[in-house]
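Colleague: Output the structure for:
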Amino acid sequence: MKTNKKALIAMSGGVDSSTAALLTQQAGDECLSIALKLYHNEEIVISREKTCCSLEDIEDARDV
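Modeller: Reported below is the predicted structural model:
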């Protein structure tokens, strides 16, 4: 008898993490996803366009 596994997927809002979540679900396993924003780009003097994890990226991860 197959037992379903559980996976925690770190979501960036990008293709790789989204695909990992989809494949995990399609395999019949339980998928829980999480996206973290640990700092504001402006606080570390990096423009939003140069890094990942903008608010838009977090919203993309949520939509997935």
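Colleague: contacts and neighbour counts: CA atoms only from here.
Modeller: OK.
Colleague: tell me which element G28 is part of?
Modeller: According to DSSP states H and E, G28 maps onto no helix or strand at all.
Colleague: so it makes contact with N4?
Modeller: Yes - G28 lies in contact with N4 (C-alpha atoms under 8 Å); the separation is 6.5 Å.
Colleague: higher neighbour count, the two?
Modeller: Higher neighbour count among G28 and N4: G28, with 13 against 10, using other C-alpha atoms under 10 Å.
Colleague: Quickly note the distance from the more buried one to S54.
Modeller: Using C-alpha to C-alpha, to the nearest Å, G28 is found at 31 Å from S54.
Colleague: one more to put side by side:
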Amino acid sequence: MDNKKKRVVVGMSGGVDSSVSALLLKQQGYEVIGVFMKNWDDSDDSGVCTATEDYEDVAKVANKIGIPYYSVNFEKEYWDRVFEYFLAEYRKGRTPNPDVMCNKEVKFKAFLDYA
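Modeller: You can find the predicted model right below:
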């Protein structure tokens, strides 16, 4: 199989899983493009796990393994499709898991539409 002509867009978080995935795909001959999804406005002062720090990690990894990388802003999609759902469910006395809706509506819908 000739992978050199095949392009793969990898959603990168700056963490180990997506970084290693990008590296392995590149080593197999794929043209790999890293995309960081910014899902939250980190303009608050908490400084906990900010998108800016995550993006810096993506940039370091992408530069190290030699792939292009981009940042895509999905804040509106996250707010509309995930956070509003979370708040509505919470108001009903339920304990929703925002990761389920994020995977369905942002990571596997908005991201694929973008890619």
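Colleague: my read: S18 of the second structure touches V9, true?
Modeller: No - S18 of the second structure is beyond contact range of V9, at 11.0 Å (criterion: C-alpha under 8 Å).
Colleague: mean shift of the helix or strand containing I9 of the first structure relative to the second structure?
Modeller: In this structure, I9 of the first structure sits in strand 6-10 according to DSSP H and E. Aligned to the second structure and superposed, strand 6-10 of the first structure gives a mean residue distance of 0.5 Å (mean C-alpha distance after the TM-score superposition for the first structure).
Colleague: So for the helix or strand just after that strand, what gets flagged as buried?
Modeller: For strand 6-10 of the first structure, the following helix or strand on the C-terminal side (DSSP H and E) is helix 15-26. Within helix 15-26 of the first structure, the residues that count as buried by 16 or more other C-alpha atoms under 10 Å are S17, S18, A20, A21, T24.
Colleague: Work out the gap between helix 15-26 of the first structure and the centre of the chain.
Modeller: 10 Å (C-alpha atoms, centre = their mean, to the nearest Å).
Colleague: Comparing it with the second structure, how large is the average distance?
Modeller: Averaged out, helix 15-26 of the first structure is 0.3 Å away (mean C-alpha distance after the TM-score superposition for the first structure).
Colleague: That helix vs strand 6-10, what angle?
Modeller: Angle, helix 15-26 of the first structure to strand 6-10, by axes from the mean of the first three to the mean of the last three C-alpha atoms, to 10 degrees: 160 degrees.
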